[in-house]
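Asks: Structure of the sequence below:
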Amino acid sequence: MTLTPLTPDHLQQVVVQLTPEQLRQLVMMAQQPQRLTRATNTSELLDGWLKSKKSKQTRRSYDWDIKCFAAYHQKTLPEHARLDDLDLNLLAVEDIYDYSAYLEDLESKGEVARNTVRRRLASLMSFLRYASETGFILGNPARGLELPEKPDTVTERILTEREVLRIIDHAEGRDRLLLEFLYYTGARVGEVATLTWKSIQPNRNGLGQVTLHGKRDKMRNVVLPMSLYTDLLTTRISDSPSEAVFKSRKGEKPLKERQIRRVVDAAAKKAGIKGHVSPHWLRHCHASHAQDRKAPPHLVKDTLGHSSLDITSLYTHVKPDESSGLYLAR
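Replies: Here you go, the predicted structure:
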């Protein structure tokens, strides 16, 4: 069948016969972007958006950030948030700015850090941009939002060696081992939360070594101080390689990132350290203290996973007895 295109005169006759409501709907349909997603609800859209992120750690962080927004909207806790009850089409600009003000209020009370505020807002902005670009929602209510200025706090996060060792001394049992592991490996909190015994093995020289899965799923091997390796092995109660190294006291489940952060902050407060100390502070301290003790810069980078892998990095572990954590005081 051949369709005859409307002439301008015919089109004008059709338009003048439309009611104001029909005309408004016609305009909205004309503005509606092509729908590029099969998602029918918010959780399906979130799953699709997260699949575009290569790093497992990034996916976990973004998933949590969106659940935090849903929880704020539903006046509940993030773990109880119902994503499918969050209708993105009903969100207005005011909802986004109210959430931004809420996070800034939490920051002013010392309950969250500025970087946490920035990340949660950036995650929400990215998700809503994805929803708009795929045609899931008509407009992007976060389009005009600007992130708070990023603070330069790296220097503030460098504790002295004495302060770090004091923090470790104010913890016992599992918590002490957790703090030591964070400091001597320079691991990220997400890397520790997913750590299983499969990743802790002796290397070819019999020294303890941990394989850490970092950003963009890149792996790196870090040699452990012998005393830390021995102490870790004494806590192992199962031969299962999939068992978590650092488990919750209430069960066999691994510690979550927020639980690890609470352990670090609680020990720092007991040690009299001012500020909201996080696991990342220990990572900064590792880098600073190791270089102060003349650890080779390339070794610090490889231990912390700062640099991308290339041909040269294949020879990094020719010296299997080294990691920058071995340069730190004990």
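Asks: Only C-alpha atoms from now on, for both contacts and neighbour counts.
Replies: Fine.
Asks: For the chain, which segments count as strands?
Replies: With strands called from DSSP state E, the chain shows them at 200-202, 208-213, 219-223.
Asks: Please work out the angle formed by the directions of the second one and strand 219-223.
Replies: If I follow you right, that is strand 208-213. Angle of strand 208-213 versus strand 219-223, following axes from the mean of the first three to the mean of the last three CA atoms, to 10 degrees, is 160 degrees.
Asks: please give me the structure for this one as well, since I'd like to look at both together:
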Amino acid sequence: MIVALYYYIHLVNTLENWGDRFLDHYTGKTAVTYSNTLKQSFEAMSERGLEAIGLRDIRSWLDELDCAHTTRVKHLNILKAFFNWVIEQDDSPIRRSPTGKRFLLAAPPDTLQERILSEAQVAALIDAAAPGRDRLMLRLMYEAGLRVSELCGLCWKHLKAGEISVYGKGGKSRRVGISPALWELLNADRGTAGEPAFASRTGKALSPVDVHRVIKSAAAAAGLPDGVSCHWLRHSIASHALNNGAAPQLVQQSLGHSSLATTTKYAHILPGQRLGDFVKV
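Replies: Below you'll find the model as predicted:
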């Protein structure tokens, strides 16, 4: 029993030592991210020992993780970087990486279509929200393609001359124009510059949890599918705008997509559409 325990501790320390040496090359957020991945994987595979870890061990660990596909891919890439570094060292106990160059994670089924509401469903959702603040913020979230965090961060000073200044993902900012009808509704009860555009009863800005609660309540009242969330409105406006003839570049700029490829995945071929309908001969 004592011998077995010593052997187990020795294997753990071996993995940890290699991990520490690898992490010495990184700092800041990268070091933290890499460290978290190595720690989780080492805890799951420590009984194998560095030289005994194989592709099956890594695949099994990744499959058991309760996380998004993109997170699994991130973990795999970090492990690939780690093992590639190990085999380059003079005292490496392994000659080849257990991940292999060709090992990729299969992409999950594309469920985007399931998270796009029809225009009639969006209208029903907005109408089912309480009149005033709730109905207005759902309409703005849809028409401007806002993320829930962007909506919660809006102050009146960000709304000027028919446009809103949006501070979004990755610290990027963009300006989004809104319709005259919606602009008129927003300005009907305008507050001072520094006040939140959508506030709670105490005057503080609504939190994402507050907005999600409004969405869930309105979706249930409208008889919409389970799982409707704030982000469904963003998916929906992208699809509706493109299918109604909006330029992909306009949708990309308005939603703050970093790549046009992200935007065009919302474009769909409508029943009965033909190339000849878009040209004049």
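Asks: And the TM-score, once the two are fitted together?
Replies: The pair, once superposed, lands on a TM-score of 0.59 when counted by TM-score structural alignment, normalised by the length of structure 2; 220 aligned residues with a CA RMSD of 4.6 Å.
Asks: Tabulate the strands of structure 1 (CSV), appending mean neighbour count and distance to residue 56 of structure 1.
Replies: Formatted as CSV, these follow (neighbours: other CA atoms under 10 Å; distance: least, CA to CA, whole Å):
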stretch, mean neighbour count, distance to residue 56 of structure 1
strand 200-202, 17, 20
strand 208-213, 22, 9
strand 219-223, 21, 12
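Asks: so which of the ones you listed comes closest to residue 39 of structure 1?
Replies: Closest to residue 39 of structure 1 of the strands of structure 1, according to CA to CA: strand 208-213, at 30.5 Å.
Asks: which residues are in contact with the closest one?
Replies: The contact list for strand 208-213 of structure 1 (CA atoms under 8 Å, 6 or more residues apart in numbering) reads 187, 191, 195, 199-203, 219-226, 229.
Asks: residue boundaries of the helices in the stretch 51-200 of structure 2?
Replies: 55-64, 69-87, 119-128, 133-144, 148-152, 180-187 (DSSP state H, counting those that start in this stretch).
Asks: and the fourth one, what does it pack onto?
Replies: Which is helix 133-144 of structure 2. Secondary-structure packing of helix 133-144 of structure 2 (3 or more CA pairs under 8 Å, 6 or more residues apart in numbering; DSSP states H and E): helix 119-128, helix 148-152, helix 180-187, helix 230-243.
Asks: what would these look like in a markdown table with mean neighbour count and distance to residue 138 of structure 2?
Replies: What follows is these, written out as a markdown table (neighbours: other CA under 10 Å; distance: least, CA to CA, whole Å):
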| stretch | mean neighbour count | distance to residue 138 of structure 2 |
| --- | --- | --- |
| helix 119-128 | 18 | 6 |
| helix 148-152 | 20 | 10 |
| helix 180-187 | 14 | 11 |
| helix 230-243 | 21 | 8 |
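Asks: just to revisit the earlier point, could the helices of the stretch 51-200 of structure 2 go into CSV alongside distance to residue 261 of structure 2?
Replies: Formatted as CSV, the helices of the stretch 51-200 of structure 2 follow (distance: least, CA to CA, whole Å):
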stretch, distance to residue 261 of structure 2
helix 55-64, 28
helix 69-87, 17
helix 119-128, 23
helix 133-144, 20
helix 148-152, 22
helix 180-187, 29
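Asks: how far away is the nearest residue to residue 240 of structure 1 once chain neighbours are set aside from residue 211 of structure 1?
Replies: Nearest residue to residue 240 of structure 1 in three dimensions, chain neighbours excluded: residue 197, at 7.5 Å (CA to CA, 6 or more residues apart in numbering). Distance from residue 197 of structure 1 to residue 211 of structure 1, counting by CA to CA, to the nearest Å: 10 Å.
Asks: so what does the top helix by length along structure 2 touch, helix or strand wise?
Replies: Scanning structure 2 for the helix with the most residues, using DSSP state H, yields helix 2-23. Counting contacts by 3+ CA pairs under 8 Å, 6+ apart, helix 2-23 of structure 2 packs against helix 28-45, helix 69-87.
Asks: Quick check: which of those helices has the most neighbours on average?
Replies: Using mean count of other CA atoms under 10 Å, the stretch among the helices and strands packed on helix 2-23 of structure 2 with the largest mean neighbour count is helix 69-87, at a mean of 17.
Asks: for it, packing partners?
Replies: The helices and strands touching helix 69-87 of structure 2, judged by 3+ CA pairs under 8 Å, 6+ apart, are helix 2-23, helix 28-45, helix 55-64.
Asks: Of the ones you listed, which is nearest residue 200 of structure 2?
Replies: When these are compared by CA to CA, helix 28-45 sits nearest residue 200 of structure 2, at 34.2 Å.
Asks: Touching the closest one from outside, list them.
Replies: Here helix 28-45 of structure 2 makes contact (CA under 8 Å, 6+ apart) with 12, 15, 16, 19, 23, 53, 57, 58, 61, 75, 78, 79.
Asks: What about the fourth one, how many residues nearby?
Replies: Applying the criterion other CA atoms under 10 Å, we find 19 residues in the vicinity of residue 19 of structure 2.
Asks: Please tell me how far the residue nearest to it when sequence neighbours are not counted sits from residue 56 of structure 2.
Replies: In this structure, residue 19 of structure 2 finds its nearest non-sequential neighbour in residue 38, 6.9 Å apart by CA to CA, 6+ apart. From residue 38 of structure 2 across to residue 56 of structure 2, the span is 17 Å (CA to CA).
Asks: again with residue 141 of structure 2
Replies: In terms of CA to CA, residue 141 of structure 2 sits 45 Å off from residue 56 of structure 2.
Asks: These two: who's more crowded?
Replies: Comparing residue 141 of structure 2 with residue 56 by other CA under 10 Å, the one with more neighbours is residue 141, at 19 against 11.
Asks: could you list every residue that touches that one?
Replies: Residue 141 of structure 2 touches 147, 148, 151, 230, 233, 234, counting by CA under 8 Å, 6+ apart.
Asks: Map it across to structure 1 for me.
Replies: Residue pairing (TM-score structural alignment): residue 141 of structure 2 is matched to residue 182 of structure 1.
Asks: ok, residue 190 of structure 2 touching residue 157?
Replies: No: with contacts defined as CA atoms under 8 Å, residue 190 of structure 2 does not count as touching residue 157, sitting 10.0 Å away.
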